[in-house]
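Asks: coords please:
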Amino acid sequence: MKKQNNALEILRTSLLLGLTSFGGPAAHIGYFRDEYVKKKKWLDDKMYADIVALCQFLPGPASSQVGIAIGLMRGGLLGGIFSWIGFTLPSVLLLMAFAWLISSTATFDIGWIKGLKIVAVAVVAHALVGMSKSLTPDLPRITVALVAAVLTLLIPTAVGQIAIIVGAGFIGYAIYRKEKAPKPESIDLSFGKRTGVAAWTIFLLLLIIVPAIRSFIENTFIAIFDIFYRVGSIVFGGGHVVLPMLEREVVPAGWMDAETFIAGYGAAQAVPGPLFTLSGYLGQLMNGPSGAAVAVIAMFLPSFLLVIGTLPFWSAIRSKPGIQAALKGVNAAVVGILLAALYDPVFTSSIGHPADFGIAIIAFGLLMYYKMAPWLVVFITAALGALSHLLIG
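Replies: Predicted coordinates:
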């Protein structure tokens, strides 16, 4: 891949993707391949596949990390920043506007908002079906997923979910460690291992120091940064999995109620870009535009640091069979966590009437069998929610 430090070109390309990439992480990966590999020819398929593998290995939003990694390879650190800005800014602004609307009306009796809550059931169920096919293809991984789901429901805390993910990694290592790992591609970068080590150091220091500062200093911005940085640092499996972790951080603490949270998640399905931009909606409700800015930066900062820290070492890491084996267990646990989230908080906060479940079934059918674009399904479900509100109340 030719190295050109053209940050404006990266910003332009990623902004176009940020405005048009509907459909979630799997769709984003397809959009990126069409743009970066087939159209722009910034890298070839082998290199692209290796970047995708890296971003699936790391916690955080995989599609955003793929964009960041390509930006880093194309234009250095500035290229990575511009790539992230272009891809995430459109949906952040849209979700902040939606949060402002919610806080202004201060009501959830509006029918279309009811539809946004219902569509979350269909979207999470659809994501669960798709992820289970690739991440739990055999009985051992199905078992890990089912156990993880039960434990997530019984231990509904962020710490509990971390323990489940770590435990699943050990199980994956025990079962699959003898399987051969594929040979990785070498990656050409404008920064080296020293920068990588510095990024990992900053990542770990923030993960340790910020919660300690928060325990001594009562400050809204420190609290928001702590919540979103911590969740962004430990979420495996993409945007759908961030739902239960964020819900357990902001709802029990009184930042907002469950209905407000789920409405934002539904709205996030109607906008392009990564689901992690839900942080813009939540931050706006927690402390206005400044709260949204802190939440979004904190949510994505771990992704930046982890990609910068890991890229220089990825070829060596990827070749280790033990790493690949552990990832198989972790990814199976992700499916289980998502299954638990489908019930609580998604279903319990969204379905209050048989008609609600009927609308959710229609939305799921449109996604699963009619292959309709998720953003279109969101608008249809919002309209059905409004109709249901008029007819039933």
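Asks: only C-alpha atoms for contact and neighbour calcs from this point on.
Replies: Noted.
Asks: biggest helix in the chain by residues?
Replies: helix 62-105 (DSSP state H).
Asks: Which strands and helices lie in contact with the following helix or strand past that one?
Replies: Per DSSP states H and E, the first helix or strand lying C-terminal to helix 62-105 is helix 111-135. Secondary-structure packing of helix 111-135 (3 or more C-alpha pairs under 8 Å, 6 or more residues apart in numbering; DSSP states H and E): helix 258-269, helix 321-341, helix 348-350, helix 354-368, helix 374-391.
Asks: Return the set of buried residues in the helix or strand just after helix 111-135.
Replies: Using DSSP H and E, the helix or strand that follows helix 111-135 in sequence is helix 139-154. For helix 139-154, the neighbour count (16 or more other C-alpha atoms under 10 Å) marks 141, 142, 144, 145, 146, 147, 148, 149, 151, 152, 153 as buried.
Asks: go on, stretch 369-382?
Replies: Under the neighbour-count criterion of 16+ other C-alpha under 10 Å, stretch 369-382 has 374, 375, 376, 377, 378, 379, 380, 381, 382 buried.
Asks: tell me the angle the longest helix of the chain makes with helix 111-135.
Replies: 160 degrees (axes from the mean of the first three to the mean of the last three C-alpha atoms, to 10 degrees).
Asks: follow-up on the earlier one: can you tell me which of the buried residues of helix 139-154 lies nearest to residue 53?
Replies: residue 141 (19.0 Å; C-alpha to C-alpha).
Asks: ok, and the closest non-adjacent residue to that closest one?
Replies: residue 332 (5.5 Å; C-alpha to C-alpha, 6 or more residues apart in numbering).
Asks: my read: the one you found touches residue 136, true?
Replies: Yes - using C-alpha atoms under 8 Å, residue 332 is in contact with residue 136, at 5.6 Å.
Asks: Which one of those two is surrounded by more residues?
Replies: residue 332 (30 against 22; other C-alpha atoms under 10 Å).
Asks: what's that one in contact with, if anything?
Replies: Contact analysis of residue 332 by C-alpha atoms under 8 Å, 6 or more residues apart in numbering lists 132, 135, 136, 141, 142, 144, 145, 168.
Asks: Out of these, flag the one nearest to residue 230.
Replies: When these are compared against residue 230 (criterion: C-alpha to C-alpha), the nearest one is residue 168, at 20.0 Å.
Asks: burial count for that closest one?
Replies: Neighbourhood size, residue 168 [other C-alpha under 10 Å]: 26.
Asks: Now show me the structure for the sequence below, then we'll compare the two:
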Amino acid sequence: MTEPREPKSALAIFLLFLRLGLTSFGGPVAHLGFFHNEFVKRRQWLSDQAYGEVVALCQMLPGPASSQVGLTVGYLRGGYPGAVAAWVGFTLPAALIMALFASGLALWPEASAGGWVVGLKLFVIAVVAQAVWQMAGNLCPDRPRRTIAVLVAAFLLFAGSVWMQALALIVAGVAGVCLSLPSDKTGGDLGVAIRTRKPLVFFAVFAVLLVLAFLPWQAGSFAAIAAELYRAGALVFGGGHVVLPWLEEGFVGSGAMSADTFLAGYGVAQAMPGPLFSFSAFLGGVEGGWPGALVAVLAVFLPGSLLVFAGLPLWQYVRSHSLARSALAGVNAGVVGLLISALYDPVWVSGVTSPASVGFALIVWIALALWRVPVWLLAMLSGLVGMWVF
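Replies: Just a heads-up that it's a prediction; the model follows:
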């Protein structure tokens, strides 16, 4: 197999991904559709099989899958400069908007207590409920995996700290191996040659930074912001929605910000194009202004990027071993349980305060799941209606 021909300049890759970052609404699943249309059908940078291999690898790694796919496409087309250009272009628009939103709240703190925030919180309930429904259908197709998901959810509702979440996912992976859970095996080769000889170096950097992220840092410092976001990016399987309970524990549970502010930012992030992990710019911006936003964005995306570069040469091994695939199937089922627990706390308990709020959340969910109203439009409508109703 050979590398894609006609390597592109970093500037060309940046401009292409900037356009995608400005127009790719709808979350990670929609992003993968945009990428397939752009890079497989339109430009023919990758074959269907090669693109499927890239997606499968990124789905098995912690971090934001759609951003990792974009990073990989940029790397395969333009090397490391192409990878950086792809990530910056795709992430920059949403990150800037979220940082601006954080600056606005700093100038007008009372804005986070208005009725529009209530509407956004109820919108988040509908979004997370829909994510649970879709992910359960894809990741828990049989009784053993549904059982794992329910048990993880029940366990985390009893003891939902970050450490317990990591432990629950590890146990779910062990259960997957013990139960020999079935997992689809992809066929053929990636379709492109990966010429890096540095997978162990990238993994070593990832591991060292993860150890440093668990050290005690001064609250509110840039190091503490970076550590919190790096942990989330390194340990979250399943993408943007699953990062919610991890970040809530670190920023709301620690008292760094109120639950209202946190969920308002999360609701606005749903309306943005590009990766949902750009929510990190809001969190860092609230705590540390523009420098904090930059630190937060770099920290949350860094671990997934390091694992992509470490994982590409090792992908052939992982995809060909049934035990590894069974463990990943168990972890994916555990991720569904993690999201179920997050749907209750903090999302439900923070947003639902009356029968009217339950009714509003149901209407939003119907609009999202049955009427297929675009997520970005529904977020804006929820905020506007919340101003009048609540």
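Asks: How close are the two chains, by TM-score?
Replies: With the length set by TM-score structural alignment, normalised by the length of structure 2, the two chains reach a TM-score of 0.95; 386 aligned residues with a C-alpha RMSD of 1.6 Å.
Asks: one step back: quick one: closest of the helices and strands packed on helix 111-135 of structure 1 to residue 204 of structure 1.
Replies: helix 321-341 (20.0 Å).
Asks: now that closest one against helix 111-135, angle please.
Replies: In terms of direction (the same axes, to 10 degrees), helix 321-341 of structure 1 departs from helix 111-135 by 150 degrees.
Asks: compared with structure 2, how much does the longest helix of structure 1 deviate?
Replies: Compared with structure 2 after the fit, helix 62-105 of structure 1 shows a mean deviation of 0.9 Å (mean C-alpha distance after the TM-score superposition for structure 1).
Asks: and what of stretch 299-309 of structure 1?
Replies: So stretch 299-309 of structure 1 averages 0.5 Å relative to structure 2 (mean C-alpha distance after the TM-score superposition for structure 1).
Asks: Next, the buried residues of that stretch.
Replies: Buried residues in stretch 299-309 of structure 1 (16+ other C-alpha under 10 Å): 299, 300, 301, 302, 303, 304, 305, 306, 307, 308, 309.
Asks: what touches both of residue 332 and residue 136 of structure 1?
Replies: 142, 145.
Asks: From residue 184 of structure 2, how far out is the aligned residue in structure 2 for residue 53 of structure 1?
Replies: Applying TM-score structural alignment, one finds that residue 53 of structure 1 aligns to residue 56 in structure 2. From residue 56 of structure 2 across to residue 184 of structure 2, the span is 10 Å (C-alpha to C-alpha, to the nearest Å).
Asks: With neighbour numbers in mind, choose between these two.
Replies: A count of neighbours by other C-alpha under 10 Å puts residue 56 above the other of residue 56 of structure 2 and residue 184, at 18 against 11.
Asks: That one in helix, strand or coil?
Replies: Taking DSSP: H, G, I helix; E, B strand; the rest coil as the rule, one finds residue 56 of structure 2 in the helix state.
Asks: how close does it sit to residue 42 of structure 2?
Replies: 21 Å.
Asks: quick revisit: quick one: which of the contacts of residue 332 of structure 1 hold up in structure 2? List them.
Replies: Counting by both residues aligned by TM-score structural alignment, their matches' C-alpha atoms under 8 Å, these that remain in contact in structure 2 are 132, 135, 136, 141, 142, 144, 145, 168.
Asks: so the fourth one sits right up against residue 327, yeah?
Replies: No - distance between residue 141 of structure 1 and residue 327: 11.1 Å, which falls outside the contact criterion (C-alpha under 8 Å).
Asks: so what sits against both of the two?
Replies: Between them, residue 141 of structure 1 and residue 327 share no contacting residue, judged by C-alpha under 8 Å, 6+ apart.
Asks: What's the match for residue 84 of structure 1 in structure 2?
Replies: Mapped onto structure 2 by TM-score structural alignment, residue 84 of structure 1 lines up with residue 87.
Asks: ignore the last one, residue 71 of structure 1
Replies: So, by TM-score structural alignment, residue 71 of structure 1 is matched to residue 74.
Asks: Could you pull up the contacting residues of its match?
Replies: Counting by C-alpha under 8 Å, 6+ apart, residue 74 of structure 2 makes contact with 13, 80, 82, 83, 84, 85, 86, 87.
Asks: can you rerun that using 6 Å?
Replies: 82, 83, 86 (C-alpha atoms under 6 Å, 6 or more residues apart in numbering).
Asks: Neighbour-wise, give me the winner out of the residues you listed.
Replies: residue 86 (33 neighbours).
Asks: Quick check: that residue touching residue 14?
Replies: Yes - assessed by C-alpha atoms under 6 Å, residue 86 of structure 2 is found in contact with residue 14 at 5.3 Å.
Asks: And residue 241 of structure 2, how far from residue 279 of structure 2?
Replies: Taking C-alpha to C-alpha as the measure, residue 241 of structure 2 falls 11 Å from residue 279 of structure 2.
Asks: again, but for residue 364 of structure 2
Replies: 21 Å.
Asks: So between the two, which is more surrounded?
Replies: residue 279 (31 against 25).
Asks: Quick check: which element contains the more buried one?
Replies: Per DSSP H and E: helix 279-311 holds residue 279 of structure 2.
Asks: Does anything pack onto that helix? Which helices or strands?
Replies: Helix 279-311 of structure 2 makes packing contacts with helix 65-107, helix 199-213, helix 222-235 when contacts are defined by 3 or more C-alpha pairs under 6 Å, 6 or more residues apart in numbering; DSSP states H and E.
Asks: Give me the distance between the most centrally placed residue in structure 1 and residue 277 of structure 1.
Replies: Geometric centre of structure 1, nearest residue: residue 239, 2.2 Å, by C-alpha atoms, centre = their mean. Counting by C-alpha to C-alpha, the separation of residue 239 of structure 1 from residue 277 of structure 1 is 9 Å.
Asks: Can you report how many residues lie near residue 19 of structure 1?
Replies: Counted with other C-alpha under 10 Å, residue 19 of structure 1 comes out at 17.
Asks: which position in structure 2 aligns with it?
Replies: By TM-score structural alignment, residue 19 of structure 1 lines up with residue 22.
Asks: For the one helix or strand its match maps to, list every residue counted as buried.
Replies: With elements taken from DSSP H and E, the one containing residue 22 of structure 2 is helix 10-23. The neighbour-count criterion (16+ other C-alpha under 10 Å) identifies 10, 13, 14, 15, 16, 17, 18, 20, 21, 22, 23 as the buried residues of helix 10-23 of structure 2.
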